[in-house]
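In: Coordinates for the following, if possible.
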Amino acid sequence: MDSVFVSNPRNNYSVPHDIIIDILTQLPVKSLIRFKGVCKSWYSLIKDDNFIKQHYDTHQNCQKYFVVCRRHKISTHYTMELDSNSIASLVAPPVPIDQSRKAFNEIQYCSCNGILLITYANDIIIMWNPATRESRRIPKCKSGGLYNFCYFPRIESYKIFRLGPVVFNGDKDEMDIDIFSTKSNKWKTVGIFPPDYYFEGTSIVMSDGIVYMMAERKENENCTILRFCLDKEEFQEELLFPNTIPSEIHVVGEKLCLIGSLMSNHKIHEFWLYMMKTNSWNKILAIRLPSKSCLKPLSFIKDGGIMFKNYMSKYVFKAYNSTTHKLEKVNVAGLEGHNFKEVVTYVETLSSPFL
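Out: Here you go, the predicted structure:
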């Protein structure tokens, strides 16, 4: 077994390589960046793809939140981690962001594999690692559209998905599907949005390499969920969902989450999680919400709870307590009076956007 030689004033001893790995994988990214300078072997280890994956997997349950706030027409950006007392510690990172008023109002954010994809209204696209502060400018595609992305270990590349209006086309309802590969550093058009459907909603979501889109069938006006496989770059069959009135789709714990309401009582909101491996839905929560509540699930928290963002309350963050079966407000020290524009969850990673 390989060992690392460590010396101190009293004696010399070697630490087994696997123990070194176990220790380092528990550390935050900021510490690992500093430790690159300890020795050549540590530098090589921390840059190793297998170690980067092991470190990411170890921290999968350590969700962080990237928060975009606005106060007195000034935008601020934070990373946040909830501690055991439900108090958030805040850090203002140097975000590669366009501060212009025009761009700020229409910025899109999504995350994958610890990397954030930030898309501006002026068609500037950036991949950014909030832990290492490394960023990559993506070539401009067409004007406007909705974006999301996913990492594919098999080809060691990210793919960015764009759904947006066709350029120089008189049909306003027709939308192109474009894909960008970080390996080729090029965009390509792979098709159009199916003409038998109307696109519903204001966003697209990504889970397990599949793009999910809410849509309405033109023939009968029924709501459905369309699936696009980003790996094969083709549409799949519609995704059947439970007997509920669908309203929104999100991603929680890297799984597709459907929000619906009971047929018999629209005040009871249901949250369903899609399990791709078994092609089944699991209802994780059913709760009665006040008329002015609008909850977006963000992540799972300890003891089976769920963290939400509430769009219609001054207490923006609320946590579902699985023991009391109630929603509890979450105090965010230092953000009182701020207007929350966006909240994105991510896991710290050493991964680079330059793949």
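In: going forward, measure contacts and count neighbours with C-alpha atoms only.
Out: Noted.
In: Can you show me the helices along the stretch 101-250 of the chain?
Out: 101-104 (DSSP state H, counting those that start in this stretch).
In: So which residues of it form strands?
Out: For the stretch 101-250 of the chain, the strands defined by DSSP state E, counting those that start in this stretch occupy 108-112, 115-119, 125-128, 135-138, 146-152, 157-165, 175-181, 186-192, 197-199, 205-207, 210-217, 223-229, 234-235, 245-252.
In: Most tightly packed of those strands?
Out: Mean neighbour counts were compared across the strands of the stretch 101-250 of the chain using mean count of other C-alpha atoms under 10 Å; the top stretch is strand 115-119, at a mean of 24.
In: Just the terminal-to-terminal distance for stretch 110-124.
Out: 15 Å (C-alpha to C-alpha, to the nearest Å).
In: got the contact list for that stretch?
Out: Applying C-alpha atoms under 8 Å, 6 or more residues apart in numbering, the contact partners of stretch 110-124 are 56, 98, 102-109, 125-130, 137-144, 147-151, 344-349, 351-353.
In: Now with 7 Å, please.
Out: With contact meaning C-alpha atoms under 7 Å, 6 or more residues apart in numbering, stretch 110-124 is reached by 103, 106-109, 125-129, 140, 143-144, 148-151, 344, 346-349, 353.
In: Work out the gap between it and the centre of the chain.
Out: 10 Å (C-alpha atoms, centre = their mean, to the nearest Å).
In: what would the strands of the stretch 101-250 of the chain look like in CSV with distance to Lys64?
Out: Listed next are the strands of the stretch 101-250 of the chain as CSV, based on distance: least, C-alpha to C-alpha, whole Å:
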stretch, distance to Lys64
strand 108-112, 11
strand 115-119, 12
strand 125-128, 15
strand 135-138, 18
strand 146-152, 18
strand 157-165, 21
strand 175-181, 26
strand 186-192, 30
strand 197-199, 31
strand 205-207, 18
strand 210-217, 23
strand 223-229, 27
strand 234-235, 32
strand 245-252, 13
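In: and for comparison, fold this next one:
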Amino acid sequence: MDFSNIVRAQNQVRVQKGMASHLTNNHVIIADILSRLPVKTLSRFNCVCKLWYWMINSDPGFQALHHSRSWRNPRFLFRLSDFDFNPLEQLGYRYAYNFVSTDTEGKNICLMQIKVHEPVKLILPGCFGLLVFSTDTRIHVCNPSTRRILALPDYKSKIAGFGVGYLSSIRRHKIVRLIPRRPSSLHLECSVFTLAPGEEGFSWRVLNDQCPYLVDQFSLPAFANETIYWKIDRQQALNRHNDFIVSFNIRYEKFMTITHPADWIPTSNLDWRSPIRNSTQLVELRGTLCMIQTLASSHVAVWKLADHKNSMWVKICMFETSRIHPNFVGEVQCIKDGEIIFNSASNYLLYYDVRKKTFRKKMLPHSAENLTSYCESLTSLTR
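Out: A predicted model of the protein is given here:
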């Protein structure tokens, strides 16, 4: 291709991208209608015309509008207990996991399958439309709306912790990986992967700043206010003053520690064999970090982190669960229309209305234990 053809191709791409912004700015009604549709429907509209194609796939303004709408209507992804194992798979994807996607009422059911090389260890809650999960040595990024999966570069050492966040200023996801430098080390090496589809560079970036604590590998991290939060490993937390949470700001890429609330009841005195019924959970609710403590056959307390730097917590609500069977009270997944939604160790979702102080249950055709929440997104995972 000669120089004139290169210039012509570059101009064509520039014009096409401008067409998408032009459509969003001058066809507000069309953009408003399309932004209310699910991703599956929008993928079919790619073929309507070039303007719609570039708006749906390339216009950040439209994608942000679509996310703001889908964020109000989260979806649940249930991992079924069975999985397929094929040791003779030619491409090496020996493990196939089956998922069921529904809305928050257990309706609009869709099936989904994920194939990986190693067993899946942990799936994080959705972050701006993307799910991140890990095996022993590799982290994967998945968009359940488009059913695209991206395997990030692997590492020889086992992963000691990971998290994901979204930096709105650059409109990019950042995945954080924690790995031990030495088997006996109490500090963790931190690497960051910036998800930038279509751009050059596909590697982890090792930071000089290390994670000061081992993190709890059996509890989920939470992301809020440009910060990822992990619970500190229980054994280390007992010997390290009142430090309870280690945080990582994805903008400044710095670690901090946070203490627990003053009237928090340590779960170390409870039965460690009941991680669901007696648990302390970190979760993002309405854009802020919350800590949920669930005591079996007793109550659920919800704290909100009011001041990150000074570790100031505010208890926003507390409600009894003595009349609810312990199997129905799992971990908090999200809050919608004033209701806090719990998963459970049964086939039920549990809903608590904060204003009316009432419970209701919803029966599902499958277990509600292995559950994560996400919102639909048009984010591309194409390299």
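In: Pull out the buried residues from the lengthiest helix in structure 2.
Out: Looking across structure 2 with DSSP state H, the single longest helix is helix 3-26. Of the residues in helix 3-26 of structure 2, Gln16, Lys17, Gly18, Met19, Ala20, Ser21, Leu23, Thr24 count as buried by neighbour count, 16 or more other C-alpha atoms under 10 Å.
In: Pretty sure Ser297 of structure 2 sits against Gly330.
Out: No - taking C-alpha atoms under 7 Å as the definition, Ser297 of structure 2 is not a contact partner of Gly330, at 11.9 Å.
In: more neighbours, these two?
Out: Gly330 (24 against 17; other C-alpha atoms under 10 Å).
In: How about the more buried one: what's its closest non-neighbour residue?
Out: The shortest distance from Gly330 of structure 2 to any non-neighbouring residue, by C-alpha to C-alpha, 6 or more residues apart in numbering, is to Ser344 (4.3 Å).
In: Now check structure 1 for the residue matching that neighbour.
Out: Using TM-score structural alignment, the partner of Ser344 of structure 2 in structure 1 is Asn310.
In: What of Lys158 of structure 2?
Out: For Lys158 of structure 2, the residue aligned by TM-score structural alignment is Ser143.
In: which one is its match nearest to, not counting chain neighbours?
Out: In space, Ser143 of structure 1 is closest to Asp123, 6.3 Å off (C-alpha to C-alpha, 6+ apart).
In: Count residues in the vicinity of the one you found, would you?
Out: Counted with other C-alpha under 10 Å, Asp123 of structure 1 comes out at 18.
In: how close does it get to Ala103 of structure 1?
Out: Distance from Asp123 of structure 1 to Ala103 of structure 1, counting by C-alpha to C-alpha: 9 Å.
In: any idea how far Gly145 of structure 1 is from the match of Ser344 of structure 2?
Out: 26 Å.
In: go on, Cys62 of structure 1?
Out: With distances taken as C-alpha to C-alpha, Cys62 of structure 1 is found 31 Å from Gly145 of structure 1.
In: And the two? Which one has more around it.
Out: Shown here are Cys62 of structure 1 and Gly145; by other C-alpha under 10 Å, Gly145 has more neighbours (21 against 15).
In: Now that one: closest residue in space, sequence neighbours ignored.
Out: Gly164 (3.8 Å).
In: Need the counterpart of that neighbour in structure 2.
Out: So, by TM-score structural alignment, Gly164 of structure 1 is matched to Ile179.
In: Pretty sure its match sits against Leu188.
Out: Yes - with contacts counted by C-alpha under 7 Å, Ile179 of structure 2 reaches Leu188, the gap being 5.4 Å.
In: Could you pull up the contacting residues of Cys211 of structure 2?
Out: So Cys211 of structure 2 contacts His187, Leu188, Glu189, Cys190, Phe255 (C-alpha under 7 Å, 6+ apart).
In: Spit out the contact partners of the first one.
Out: His187 of structure 2 is in contact with Pro180, Gln210, Cys211, Pro212, Tyr213, Leu214, counting by C-alpha under 7 Å, 6+ apart.
In: give me that answer again for 6 Å
Out: Each residue near His187 of structure 2 by C-alpha atoms under 6 Å, 6 or more residues apart in numbering is listed here: Cys211, Pro212, Tyr213.
In: Please apply the same query to the fourth one.
Out: Contacts for Cys190 of structure 2 were tallied using C-alpha under 6 Å, 6+ apart; they are Arg177, Leu178, Leu207, Gln210.
In: Could you find the counterpart of it in structure 1?
Out: Checking TM-score structural alignment: Cys190 of structure 2 goes with Ile177.
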